[in-house]
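*Asks:* model this:
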Amino acid sequence: MDLDAFAWLLTDDGQRLLTRATEMTADGSDGKGSDGKGSGLAVQTALRKDESAERVAAAMTQVDLRRKAAAKFGDLAPRMYFTPDGLEQATRLAVAHHRAARLRTFHASSVIDLGCGIGGDLIASSRAGLTAAGVDTDPERVAVAQANLDALGLPGAVTVADATALDHSPFDVAYADPARRGAKGRVFSAEGWTPPWSWVETLFARDACVKVAPGIPHDLVPDGVEAEWVSDHGEVKEAALWSGSLASTARRATVIGDRGLATLASEDDPGAEVGEVGEVADFLYEPDGAVIRAGLVTAVAAGVGGHLVDEHIAYVASSDSFETPFARGYQVLEELPYREKQLKAALRERRVGKLTIKKRGVQVVPEQLRKRLSLSGDREATIVLTRVAGEGTCLLVRPF
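*Replies:* Next up, the predicted model:
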């Protein structure tokens, strides 16, 4: 991003150009069209009659990124600014709000974001009433983060600085989101993060929160540090490590949905008491991904009065119907043949034409299987392909 062009975009003239670009692409153009009214090329050609190519490019980039950002930032997106990688790495606003609310619950009043990116977490912290400050080594991201705070009328300070060389002790909480991508793509070794895991561990000596990838191994989490996995509307978005007085359990699964937020902790898990494997019952439950990542499947089993169907598979069976935020529920209608040829015949006999395939613990690619089944009936159905006590099993189910 051209910093001079971005700075100009924040001026009155720049804002008029941005508004004009937004209105001219309101038909849904992605900025890459080649012809037609409102297409990217047509809009850029029109705008370049009055402004330089660099300024027009800056405006069109923001129009495109704001459209993409709506999934993460909702109605705030049209007022915010982004960089492509900054948007990709930014915390979804609902998750950031949960984190900020948790800090307030633990009576924190100030937080420093050590690697603030475009400011997604800063925005949530400031909206929650926390005194929020951010640092980043990238001048572009710092400029965008400050512009976002200003655009939303939020207090907060952002500056270019190296988080690893900063004294963060004056703040109640230190928050960090180490970069897990490098020039060659995703970095899987924690020591390869920026800053590296060895620095992250130093934060755990104080009240801190560190955002990490959902796939973080449990054995990497130090004793006394809480690991929380968070999903938003069924998608696992991140894990967060909480230390000091902010840690309240060993493992936690938090799910965010249309009805609000719910959480399960290690203390809710009876473990081996419901860990026995049993047969498929009238109802099957598919735990949320955050629950699975946190290793709390047996807590879900306890909550629905059920049991595992296989010791290595995250499906729970129960004789009773329950509504739980921690799992998707299905009524088991019947067991169908597991072998493909017999399954195809059974589905055709039931006039199934549209098929949803759920699978866990078996070597099946749903899209490929659906194509091979070549169904053409007038009914819809859902099947679950999994293992029950080690054996491949196909269940015809109805979501509830």
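
*Asks:* all contacts plus neighbour counts: C-alpha atoms, from now on.
*Replies:* Fine.

*Asks:* roughly how far apart are the nearest residue to residue 366 once chain neighbours are set aside and residue 396?
*Replies:* Beyond its immediate neighbours in the sequence, the residue positioned closest to residue 366 (CA to CA, 6 or more residues apart in numbering) is residue 357, lying 5.9 Å away. Between residue 357 and residue 396 the distance, using CA to CA, to the nearest Å, works out to 10 Å.

*Asks:* quick check: neighbours shared by the two?
*Replies:* Between them, residue 357 and residue 396 share these contacting residues under CA atoms under 8 Å, 6 or more residues apart in numbering: 382-384.

*Asks:* which of those residues lies closest to residue 66?
*Replies:* Closest approach between those and residue 66, by CA to CA: residue 382, at 36.5 Å.

*Asks:* mind telling me what element the closest one is part of?
*Replies:* Secondary structure assigned from DSSP states H and E places residue 382 in strand 379-388.

*Asks:* now do residue 362
*Replies:* Counting by DSSP H and E, residue 362 is part of no helix or strand.

*Asks:* hmm, it is touching residue 390, no?
*Replies:* No - with contacts counted by CA atoms under 8 Å, residue 362 stays clear of residue 390, the gap being 10.3 Å.

*Asks:* want to put them side by side, so please do this one too:
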Amino acid sequence: MNLAEFHSEAFQQFVLDHLEEDPALLLLKYQGKTAFDLKAAVHQIAARKKADKKLPSWAQDQRLIFPVSLSIEQSSSEETAKFKAGIQAGGTFLDLTGGFGVDSFFIGRKFQKAIYCERNEELAQVASHNFEILGPGKFHVFRGDGVEFLEKSQEQFDLIYADPARRGKGNQKLYKLADCEPDITANWKLMESKASKILLKVSPMLDISQAIQEIPEIQRATVLSVKNEVKEILLEWTKEAESQELSILAVDLGASEQAFGFSPEEESEAKSLFGEAEKYLIEPNAAILKAGGFKIFGERFSLKKLDANSHFYTTEEFPLDIPGRVFEIIQEISPKKAELKKQFPKGNVNVILRNYAQGANEFKKKFGLKDGGEDFLIGTKSPSGFKVFWCRPVKS
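*Replies:* I've put the predicted structure just below:
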């Protein structure tokens, strides 16, 4: 990568002038007509488009350089990086798997010294350039394997962070920690010996219980979602922790941050009260469902559950400050074409089916429905069998 190219006035002006245009069309229109690398300029335009919502402050900074698209897709968002930055502050921070450098930057600026490691030369070059703009002199860049750096380092770190690569041969997705690169399980004792705290970002598809089996020392697992979509799972270990018992935290970064914490023991000992649907249906946040807080959620908010496997809850009284979506039931509705056509003549209704006789796509195709509008059809199993409820969301 020729960084001098990116600093040329013509290159930067071209990117700035064409940010709203189709990158593919720009390649065709300006091929052979520029004194700079057109492909590199068009790539920057495409990358900024991808980063516009995910990394808004970086996308708006014309001085920054963006890497290949996959690195942007796999990087943390600004929201989730800022959340992680609130977990720890201190003297020295080490990122073993720096990548694009988003987490390195947001976490590292809370520390007196921040070290970024990355084996990919181009990514390390991009990150080094961006760090000097965002935090001049703050970040130390090591271009090489983070585990090798750690093995040779004589330092003790307040925080060691890693986001192991989760794609195998043929772009296969990997969900066990031992299958990722680097293998955190094989290097755990090394990390533990040189850190006061370890923070791992792992796949949202990871089975938390499987991760704890692989690394029993983990003390906290945080399921992090943004606007009710699970984005990542964070695993924490602290040397001086008051308790070595596992705690689970489900956090949603929506309009307002919602958090729901529990222990595996609390979930195991909680009792579910089952019943037919009352005035309101409640769907817990996606982070809570991923975290497995099924029984404790109902018990803590005094809710009845429709079925052990439905994960919909109900109450007669409006639930305040609940970490989930609340729907008011208009009526139970018969899943027959004539009835659905009568109630939704244009076919616009949002469909949620869980623990139901068929899937949502099959249901919509069968009855000529498409998601849209304010109304919802929620299908699930209750004590008396499969039911479909016509509902409208209510703001908590």
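
*Asks:* could you report the TM-score for this superposition?
*Replies:* Here the superposed chains carry a TM-score of 0.85, computed using TM-score structural alignment, normalised by the length of structure 2; 373 aligned residues with a CA RMSD of 2.6 Å.

*Asks:* buried set for the helix or strand following the strand holding residue 382 of structure 1?
*Replies:* Of the helices and strands lying after strand 379-388 of structure 1 in sequence (DSSP H and E), the nearest is strand 391-399. Buried residues in strand 391-399 of structure 1, counting neighbours by 16 or more other CA atoms under 10 Å, are found at 393-397.

*Asks:* give me the neighbour count for the equivalent of residue 190 of structure 1 over in structure 2.
*Replies:* With TM-score structural alignment as the criterion, residue 190 of structure 1 lines up with residue 177 in structure 2. Neighbourhood size, residue 177 of structure 2 [other CA atoms under 10 Å]: 24.

*Asks:* residue 264 of structure 1 too?
*Replies:* Residue 264 of structure 1 has 20 neighbouring residues, counting by other CA under 10 Å.

*Asks:* these two touch, right, it and residue 250?
*Replies:* No - using CA under 8 Å, residue 264 of structure 1 and residue 250 do not qualify as a contacting pair, with a distance of 11.0 Å.

*Asks:* give the contact list for residue 216 of structure 1.
*Replies:* residue 239.

*Asks:* can you find the partner of it in structure 2?
*Replies:* Applying TM-score structural alignment, one finds that residue 216 of structure 1 aligns to residue 206 in structure 2.

*Asks:* what's residue 282 of structure 1 aligned with over in structure 2?
*Replies:* Using TM-score structural alignment as the criterion, residue 282 of structure 1 maps onto residue 279 of structure 2.

*Asks:* how near is the closest residue to that match other than its chain neighbours to residue 298 of structure 2?
*Replies:* Of all residues beyond its chain neighbours, the one nearest residue 279 of structure 2 is residue 316 (4.8 Å), with distances taken as CA to CA, 6+ apart. With distances defined as CA to CA, the gap from residue 316 of structure 2 to residue 298 of structure 2 amounts to 14 Å.

*Asks:* ok, these two, which is more surrounded?
*Replies:* It is residue 298, of residue 316 of structure 2 and residue 298, that has more neighbours when counted by other CA under 10 Å, with 23 against 13.

*Asks:* the more buried one -> structure 1?
*Replies:* When the structures are aligned by TM-score structural alignment, the residue of structure 1 matched to residue 298 of structure 2 is residue 301.

*Asks:* my read: that match touches residue 307, true?
*Replies:* Yes - look at residue 301 of structure 1 against residue 307 with CA under 8 Å: they come within range, at 5.4 Å.

*Asks:* now list whatever residues contact both of these two.
*Replies:* Common neighbours of residue 301 of structure 1 and residue 307 (criterion: CA under 8 Å, 6+ apart): 274, 316-317.
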